[in-house]
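[1] My questions are about this predicted structure, shown below with the sequence.
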Amino acid sequence: MRLGARVGRWGAAVSVLAVAAALLVAVGPAGAGPVRTASGHRWITDDQGRALVLTGLNTASSAKSRPDGLPWIKEGDVQREADALGSNFVRFLIQWRSVEPEPGAYDDGYLDRVAERVRWYGARGIHVMLDLHQDVYGPAVKGNGAPAWATEADGLPVAERGQWELKYIEPGTVRAFDHFWGTRPGGRDLRAHYAAAWAHVAARFADDPAVLGYNLMNEPFGGSVQGPAFEAGPLAALYRQTIDAVRAVDRDSWIFVEPEAVSANWGLPSALPYLPDPRGDGEDARIAYAPHLYPLPMDLGGGYTGDTATWVDRTLASWREQTEKTARRLGAPVLIGEYGLDATLPGAPAYVARVRAMADELGAGTAYWSNDPGSWAPWDQNLRPTALLPVLDRPQPRAVAGDPVAYAWDAESRTLTLSWRPKPGVRGDTEVYLPARSFPHGGLVTGSGVAGAWDSKSRTLHITSGADGAGGTSVRIRPAP
């Protein structure tokens, strides 16, 4: 939920906050998951077993409203993103209304068009997560996502709102969610349709090397059931059902789950319980946790300065604490599925840099919202860079051939540090992205790692462990002279 995108007056914003506060209740234990790895952290991995540090953009908000359910991009835009940001990840929005336009009837032509765009990313080494996106349930209640046939609002109204998030609490929207979750008597089993639609998508992309995995639902909302009762009840039940459906056709791709948006986005606790993966527990499981991050002061349209920045920093500390608690419970690696702000707000670059540094500390991937040209993007309506682009285009590891211990970028000294421990079964080199703005002539590696091949086109440096790498590898990378 991105209140700041359309907040015109504080009164309306405060009304949203009041509704959200009324919905939240104290969170208690939600069941323990498996113990995490020896390093205390799990990682999203590639087919060589390397730990992935995923960074990129959401593509795209435009897919929500376009009749074809596809983003605005052409192949040249994907190339421009790869060149300008060094992205190795994209959260690609798709629509249930486009996947299943009629009950049980799937539009494979739509999925073919999605697959074409997936190939654009895959050809550039960018991992794709398919996100079945919804906001305000679906077009029949003035939102996006669900098809009209799956919207049971019982004739209740949904008024137009100048602030789109307020449509979540309109009677028709709440009723549509209640019927979907099965928390209101009567109606069809729409959750079975949803899980089957995901199974159809997963079967189509199971063997696509560019598709890393599937985000099961964007920003879940429980209708009249909120908080722990929703997350531990209907939401967890849908996730279990959908995970089983996906695993029946795709055993290996990663599955990403989100918490309830009205709490976790602002740094409040989540009650999402452990979700078993039919692949197995521990290292065999491929369930990842993908919360969003929108601190309330900025969600209400504020910048990152003065007292607002202090409030935002406190929110970030709470968000990190709660995210780590939930990830431990799930036994899951973390990906920040959305974060972002209006780049014209004061302090915007500093805020994005702060989030990226926190993600480094967490070992979390990031997907910035979004690539749609405009004030929230790294480029404006004329595709000219905004102040966000140089902050997003920063040095980082992409794939680590072992168990990462720590990594960090120090812009002042222009130094990227990275350390990792060996891990059985991992193949390939460690790969590091070094953008031209910071490393015009490539990188100089010191420490126990050995610099290998340098790809000047993709700005990727390969590093291998040295002779003493059995005890771990640490490197410092500075600009080459």
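    Perfect, I can see it now.
[2] Please make it C-alpha for all contacts and neighbour counts, starting now.
    Fine.
[3] isn't residue 263 right up against residue 270?
    Yes - contact criterion CA atoms under 8 Å: residue 263 and residue 270 qualify, at 7.1 Å.
[4] okay, and the common contacts of the two?
    residue 227 (CA atoms under 8 Å, 6 or more residues apart in numbering).
[5] Give me the buried positions along stretch 296-316.
    296-305, 309, 311-313, 315-316 (16 or more other CA atoms under 10 Å).
[6] before we move on, back to that, which of residue 263 and residue 270 has more residues huddled nearby?
    residue 270 (28 against 19; other CA atoms under 10 Å).
[7] what sits against that one?
    Neighbours of residue 270 in contact, by CA under 8 Å, 6+ apart: 27, 227-228, 231, 259-260, 263-264, 322, 326.
[8] Quick check: it is in a helix.
    No - counting by DSSP: H, G, I helix; E, B strand; the rest coil, one finds residue 270 to be coil, located in no helix.
[9] Neighbours of residue 319, how many?
    Residue 319: 24 neighbours (other CA under 10 Å).
[10] Who are the contact partners of it?
    By CA under 8 Å, 6+ apart, the contact set of residue 319 is 264-268, 293.
[11] Show me where the stretch 51-200 of the chain has its helices.
    In the stretch 51-200 of the chain, the helices defined using DSSP state H, counting those that start in this stretch lie at 62-65, 75-85, 96-99, 108-122, 171-181, 190-205.
[12] Comparison target, given below:
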Amino acid sequence: MPNIRARLLVVLVVLCGLCGFLTVAGSPSATAATLPDSLPFDGTALTVSNGRFVDGNGREVVLRGYNVSGETKLAENNGLPFASVADARKSATALRTLGGGNSVRFLLSWAYAEPVRGQVDTAYLAAATDQMRVFLDAGIRVYPDFHQDLYSRWLFDDDSWYTGDGAPKWAVDAASYPDESCGICLFWGQNITQNGAVKAAQYDFWHNAYGLQDAFLATAQQTMAYVRQHLSAEEFAGVVGFDPYNEPYAGTYTSGQTSRTWERDLLWPFYVKFRARMDAAGWQDKPAMVEANLFWNANIDSQKQEGGLLDAGTLGSRYVFNTHFYDQKAISGILMWGKAADGQYVTDFGAIRDRAAAAGTAAVVSEFGHPLAGTVADKAPTVLKAMYQSLDSRLKGASWWSSPATSGPVLSGSQWQWDIYNGRHHELMNGNAGKVLTSGDAWNDEDLSAVRLDDSGTAVLRQDARLLDRVYPSATSGSTVAFSYEDRSRDGSTTLTWNPVPGSLPNVANLVGSGQYGLLLWRSGGGSAPTELHLPASFPTSSTTVVSDLGTAHAPPAYTSTTPIAAAPEPGGTGSRRLLLTDQDSGVLHYALVTNGATSPSSAVLSAARSELAAWAASHT
């Protein structure tokens, strides 16, 4: 949730007869040939190594997708993301084919998992697991999240302007909290620091008053054990890890306590306990995806607080550094008057990269987004483009071509949010039959979903497909050196081009033209599984051109044993596609440009562009 954010987001089946992934020399390697052709992934779970997500074939993996979904905050579907498995399947297919996602943050509700103290509702867990399985079977990796905002819906009166989600009614009834009031609040997130009831309840949770934290941890363990037991081994391989607690905040600091000491003395010990619960539930090989203090990376100085788990030491492979980012200035409507521009958030996302690196682990931006309705909605096209740009690289477009080696790792991220029921809700706010919410996300006037259902029941995007369905390196064989994607997304009738090919590469610029392009540089690691890039729907095979040191191709062929460049289906059978690039060396710098801007380029043009890119890569990396 964009809280105080001034709210003022395989089937590895290469259907051409997979007998092993090709190598540069054209002969399949033994390891690659063992990759399964009947699983939604490559058959392996992700781990964390050297600050990256890594699959069982040693490839760096980038997770891109959405939060599924804010519907979990509502009562209309009993705390589930979907009304049915069929709706979940419709959502998963659309997320893959329209949104280009390979992963989701899957929201769960403590209130519905444990409606009676000490009694886990297995019917709720069964329904949630069934819906989760649909995404896994579609080749979409999942990381569950016990979600909360403003602690609990049960803190709020039935005639309140606001509502919350998270803790069950019995957890609120355990204490005598003051009548909720936000005072003069223009945005729901202000309740976090201004509503006495919310502050007191959060304080109680972190201090384990009434055994609240113990009860939560017990429910979390039973939830994880249930999911582990009711997914197949192949399905469970697609579960990345678990996000223990959404947007943690102290509620109230005790005398002499700071945001940093609160993280050290209360938040981190909670994560250690949660980690132990994961181990006990059979999740010992999956990381806890731990969030820092909510206000650690705020972009309004008056809200920013010291944090980032600075005193937790080296997190290593057992934890992932997890954070959110919303442009609170843009959401405020008064602190940022214009639109976002090239490089708007490179400093903010650079801080995420640096903090994860210092902690010795991978990073994920598990929420980012911007309102799509209301007075600040006009900023969304540029704000979201700038956020995706900063996930791809820590450089602005104007600097990328001159210093790609400082581009940094490609960040994983989940946009808020993917809710197919957007604009079609029937939510009784705080149980009040006189306040039936139908518009937007039906939660505190939010409207951030990238998708909705049209009148025929078909999922359609609410944002520019060029922005959402992107080229990105989903699995890199070796280590990523640099990546950039120019999506050419639109702000109204204006095409946003923030990273044009420089004039010093005329043949590359001519090849790309006005089209979209992605450029990946990576250093091979000796593995035999291919490097994979997601191909958006705007890159049909017939219009896709690849220029690489591995070769050149226009309309890349389906997999064969004679070419290192191929197009293939994404795993999961949804019809989405990927580009496969195979090398068989180690420590060698490779590059690959993929564009949809060329029409039947000649071999001479491809060769000239390849020469330019080779010289550029050699001189700038």
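    That came through, no problem. Since this is a predicted model, take the numbers as computed values, not measurements.
[13] After superposition, what is the TM-score?
    The TM-score (TM-score structural alignment, normalised by the length of structure 1) is 0.82; 438 aligned residues with a CA RMSD of 2.9 Å.
[14] picking that back up, will you turn the helices of the stretch 51-200 of structure 1 into JSON lines that also has distance to residue 289 of structure 1 and mean neighbour count?
    Shown next, in JSON lines, are these (distance: least, CA to CA, whole Å; neighbours: other CA atoms under 10 Å):
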{"stretch": "helix 62-65", "distance to residue 289 of structure 1": "23", "mean neighbour count": "19"}
{"stretch": "helix 75-85", "distance to residue 289 of structure 1": "24", "mean neighbour count": "16"}
{"stretch": "helix 96-99", "distance to residue 289 of structure 1": "21", "mean neighbour count": "23"}
{"stretch": "helix 108-122", "distance to residue 289 of structure 1": "22", "mean neighbour count": "17"}
{"stretch": "helix 171-181", "distance to residue 289 of structure 1": "21", "mean neighbour count": "24"}
{"stretch": "helix 190-205", "distance to residue 289 of structure 1": "18", "mean neighbour count": "20"}
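[15] out of those helices, which comes closest to residue 219 of structure 1?
    Minimum separation from residue 219 of structure 1 across the helices of the stretch 51-200 of structure 1 (CA to CA) falls at helix 171-181, 12.7 Å.
[16] helices or strands next to that closest one in the packing?
    helix 190-205 (3 or more CA pairs under 8 Å, 6 or more residues apart in numbering; DSSP states H and E).
[17] what stretch of structure 2 does the helix it packs on fall on?
    With TM-score structural alignment applied, helix 190-205 of structure 1 matches the range 212-227 in structure 2.
[18] Over to stretch 392-410 of structure 1?
    Using TM-score structural alignment, stretch 392-410 of structure 1 pairs with 468-486 in structure 2.
[19] what does residue 445 of structure 1 align to in structure 2?
    Per TM-score structural alignment, residue 445 of structure 1 is aligned with residue 546.
[20] ok, and what's touching the strand or helix carrying that match?
    Here residue 546 of structure 2, judged by DSSP states H and E, is contained in strand 545-548. Residues outside strand 545-548 of structure 2 that contact it (CA under 8 Å, 6+ apart) are 552-556, 565, 590-598, 606, 609-610.
[21] check the fit of it onto structure 1 and give the mean distance.
    Taken over the aligned residues, the distance from strand 545-548 of structure 2 to structure 1 averages 2.6 Å (mean CA distance after the TM-score superposition for structure 1).
[22] biggest helix in structure 1, by residue count?
    helix 306-330 (DSSP state H).
[23] just how off-centre is it within its chain?
    Chain-centre distance of helix 306-330 of structure 1: 16 Å, with CA atoms, centre = their mean, to the nearest Å.
[24] Which residue numbers in structure 2 does the next helix or strand along the chain from that helix align to?
    Next helix or strand after helix 306-330 of structure 1 toward the C-terminus (DSSP H and E): strand 335-339. Per TM-score structural alignment, the counterpart of strand 335-339 of structure 1 in structure 2 is residues 364-368.
[25] That stretch against structure 1, how far on average?
    Looks like 0.9 Å for stretch 364-368 of structure 2 (mean CA distance after the TM-score superposition for structure 1).
[26] circling back to that earlier point, narrow the contacts of strand 545-548 of structure 2 to those in strands?
    552-554, 565, 590-595 (DSSP state E).
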